[in-house]
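*Asks:* coordinates only, sequence not included:
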């Protein structure tokens, strides 16, 4: 997962969670004033909240500053392996967030807004090593147009939780469940087409360790329980697997002509 993708995810996550994004000095920073629920979820200070709620005082929620470059000093450095980012991923999962946003259009624009289904997915490539990626896919629910990098594209648009005046939404022809299945099939086809060197190399390392294990017990005709346990441990360690996990999703009412063509991956 690239730092730019993390930046986009943080902006979208905190915006959709009704937290307040604050001005920063660099595009490699994100500064956010947490709301009450997000402070409780991320800051781990139950005694503070118990005290504030007991006395009925006005709470002071935390302000977090993240930096996405090690060349910047101000802020908590955040990257894909950082505990804070995984804490935020877990928060997004717990919230089960399914947002609904509308594009703000310039004056004199056509008033129709088309429904798009957007999914943010975490793809984990696991063996004795691990690599995670974030994929963001959007599907138009009228004609089935599908694009990757949906989250990055959304960042370039002005969005609001309320539908703009003098606009109306078009009814979807594709049901949400069907749309999710289309995106799942797209991701599966993308993964099937990817190089498999990482899995082949893991299998080679697995075979070498298995040979060492077999050599250690080769003089024992009846293999002990410990051999079976160690063999199973090798399988759990090296077996190449790909896991796809939903981070969050949303319905976005957009005017496709403002960002298409050029991003289309399929129908």
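*Replies:* Cool, got the structure. Remember, it's a predicted structure, so these values are computed and weren't measured experimentally.
*Asks:* From here on, just use CA atoms for contacts and neighbour counts.
*Replies:* Will do.
*Asks:* So which residues of the stretch 51-200 of the chain form strands?
*Replies:* 63-67, 76-77, 98-103, 112-126, 130-140, 146-148, 159-160, 168-169 (DSSP state E, counting those that start in this stretch).
*Asks:* which residues are in contact with the first one?
*Replies:* To tie it back to what came earlier, the one meant is strand 63-67. Strand 63-67 has contacts (Cα atoms under 8 Å, 6 or more residues apart in numbering) with 28-34, 73-78.
*Asks:* Tell me how far that strand lies from the chain's centre.
*Replies:* Mean C-alpha position of strand 63-67 versus that of the full chain (Cα atoms, centre = their mean, to the nearest Å) differs by 19 Å.
*Asks:* List the buried residues in that strand.
*Replies:* Residues of strand 63-67 classed as buried by neighbour count (16 or more other Cα atoms under 10 Å): 64-67.
*Asks:* Please compare the first structure with the one that follows:
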């Protein structure tokens, strides 16, 4: 899937909340935030500044950003302050964060490096709290997956999948569902966790099989066309090097052969279609049993 502006915003807000950033203002189209030290280190590429902070122990001054997800839905923003000495940390930096942007990819990488695994419990509702009996929670393994279709062109899809470790039921848009729930890293009172009937390894394998089956159903026209372009390019360099390889100079011939092999290898890498599947992050989510309808 391609993430909508709303899904991008939900993902970014979850990252900002997880890294304890201070949300100053938000609307359906944007968020103004003062980064936490952790987020500033991961997003701003200021190694020299943070090296200075680490050496001297001074209180860090983190940066403020306005991340824009949908300009049609955002409220009016305050104007930038006039430039002046020492204003970098206080200036409000505005950035559009659409799907496919460098900044969103940076959020993905930060989440993958610093928060690639979570273990969360759904917070009880007020109705649950009023019931004397303990509420059973069902464990789900959730994976956010990136699928890259690469040749001389590139396309990416993001998929969020969850699998019940009791029933084996698989749900798509799993992250979207989790974002609608209030979660906590601590086991809530009056709740008990149901033991899963399958191992993490088995659950992971089932999701891998699900993705593999899904990919087999895709239209492979893009791959066929990429291989045709590769054949055309190989034929073109074959005709070029065919003449050069007829030389009687053995040293020159060896040089041409090496050039031909390298060029063929480069073209194969550039045009040969391939699919890469990688896990961005994952987690175990304990939610109310039979509540994924």
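*Replies:* Received it, and whenever you're ready, just let me know what you need. In this text, all values refer to a predicted model and were calculated from it rather than measured experimentally.
*Asks:* rewinding a little: would you reformat the strands of the stretch 51-200 of the first structure as CSV and include distance to residue 239 of the first structure?
*Replies:* As requested, the strands of the stretch 51-200 of the first structure are exported to CSV (distance: least, Cα to Cα, whole Å):
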stretch, distance to residue 239 of the first structure
strand 63-67, 35
strand 76-77, 32
strand 98-103, 33
strand 112-126, 8
strand 130-140, 11
strand 146-148, 29
strand 159-160, 43
strand 168-169, 47
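*Asks:* how about those, which one is nearest residue 229 of the first structure?
*Replies:* Distance to residue 229 of the first structure, taken as Cα to Cα, is lowest for strand 112-126 among the strands of the stretch 51-200 of the first structure, at 20.5 Å.
*Asks:* distance from the closest one to the second structure after superposition?
*Replies:* For strand 112-126 of the first structure, the mean deviation from the second structure after alignment is 0.8 Å (mean Cα distance after the TM-score superposition for the first structure).
*Asks:* which part of the second structure lines up with that strand?
*Replies:* Strand 112-126 of the first structure lines up with residues 136-150 of the second structure when matched by TM-score structural alignment.
*Asks:* Give me the buried positions along that stretch.
*Replies:* 136-150.
*Asks:* just the residues you listed now: which is nearest residue 273 of the second structure?
*Replies:* Looking at those and their distance to residue 273 of the second structure, the nearest is residue 150, at 5.7 Å (Cα to Cα).
*Asks:* isn't that closest one right next to residue 273, touching?
*Replies:* Yes: here residue 150 of the second structure reaches residue 273: they are 5.7 Å apart, a contact under Cα atoms under 8 Å.
*Asks:* any idea how far the equivalent of residue 19 of the first structure over in the second structure is from residue 261 of the second structure?
*Replies:* Matched by TM-score structural alignment, residue 19 of the first structure corresponds to residue 21 in the second structure. From residue 21 of the second structure across to residue 261 of the second structure, the span is 52 Å (Cα to Cα, to the nearest Å).
*Asks:* still on that earlier bit, out of the strands of the stretch 51-200 of the first structure, which comes closest to residue 84 of the first structure?
*Replies:* Taking these one by one with Cα to Cα, strand 76-77 is closest: 9.0 Å.
*Asks:* so that closest one aligns onto which residues of the second structure?
*Replies:* Under TM-score structural alignment, the match for strand 76-77 of the first structure is residues 95-96.
*Asks:* By how much does the matching stretch deviate from the first structure on average?
*Replies:* Looks like 0.7 Å for stretch 95-96 of the second structure (mean Cα distance after the TM-score superposition for the first structure).
*Asks:* And the contacts of that stretch?
*Replies:* For stretch 95-96 of the second structure, the external contacting residues (Cα under 8 Å, 6+ apart) are 65-69.
*Asks:* Dump these to CSV, plus distance to residue 192 of the second structure.
*Replies:* Formatted as CSV, the contacts of stretch 95-96 of the second structure follow (distance: Cα to Cα, whole Å):
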residue, distance to residue 192 of the second structure
65, 41
66, 41
67, 39
68, 41
69, 39
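*Asks:* and of these, the nearest to residue 107 of the second structure?
*Replies:* The closest of the contacts of stretch 95-96 of the second structure, once distances to residue 107 of the second structure are taken by Cα to Cα, is residue 67, at 11.8 Å.
*Asks:* Check the gap between the aligned residue in the second structure for residue 100 of the first structure and residue 186 of the second structure for me.
*Replies:* For residue 100 of the first structure, the aligned position in the second structure is occupied by residue 119, per TM-score structural alignment. Distance, residue 119 of the second structure to residue 186 of the second structure, using Cα to Cα: 9 Å.
*Asks:* For the two, work out which one has more neighbours and name it.
*Replies:* Taking neighbours as other Cα atoms under 10 Å, residue 119 of the second structure and residue 186 compare with residue 119 leading, 16 against 11.
*Asks:* Now do the SS call for the closest residue to that one other than its chain neighbours.
*Replies:* Excluding the flanking residues, the one nearest residue 119 of the second structure by Cα to Cα, 6 or more residues apart in numbering is residue 284, at 4.9 Å. What DSSP: H, G, I helix; E, B strand; the rest coil gives for residue 284 of the second structure is strand.
*Asks:* what do we get in the first structure for residue 284 of the second structure?
*Replies:* By TM-score structural alignment, residue 284 of the second structure lines up with residue 251 in the first structure.
*Asks:* Check the spacing between its match and residue 176 of the first structure real quick.
*Replies:* 9 Å.
*Asks:* again with residue 44 of the first structure
*Replies:* 35 Å.
*Asks:* Between the two, tell me which one has more neighbours.
*Replies:* Applying other Cα under 10 Å to residue 44 of the first structure and residue 176 shows that residue 176 carries more neighbours, namely 15 against 10.
*Asks:* Which residue in the second structure aligns with that one?
*Replies:* In the second structure, residue 176 of the first structure lands on residue 200 (TM-score structural alignment).
*Asks:* Next secondary structure after the helix ranked longest in the first structure?
*Replies:* Longest helix in the first structure, counting residues (DSSP state H): helix 197-216. Downstream of helix 197-216 of the first structure, the first helix or strand assigned by DSSP states H and E is helix 225-238.
*Asks:* For the stretch 1-150 of the second structure, just list every one of the helices.
*Replies:* Counting by DSSP state H, counting those that start in this stretch, the stretch 1-150 of the second structure has these helices, from start to end: 5-18, 37-43, 47-56, 102-114, 126-130.
*Asks:* Out of those helices, flag the one nearest residue 235 of the second structure.
*Replies:* Closest to residue 235 of the second structure of the helices of the stretch 1-150 of the second structure, according to Cα to Cα: helix 102-114, at 36.2 Å.
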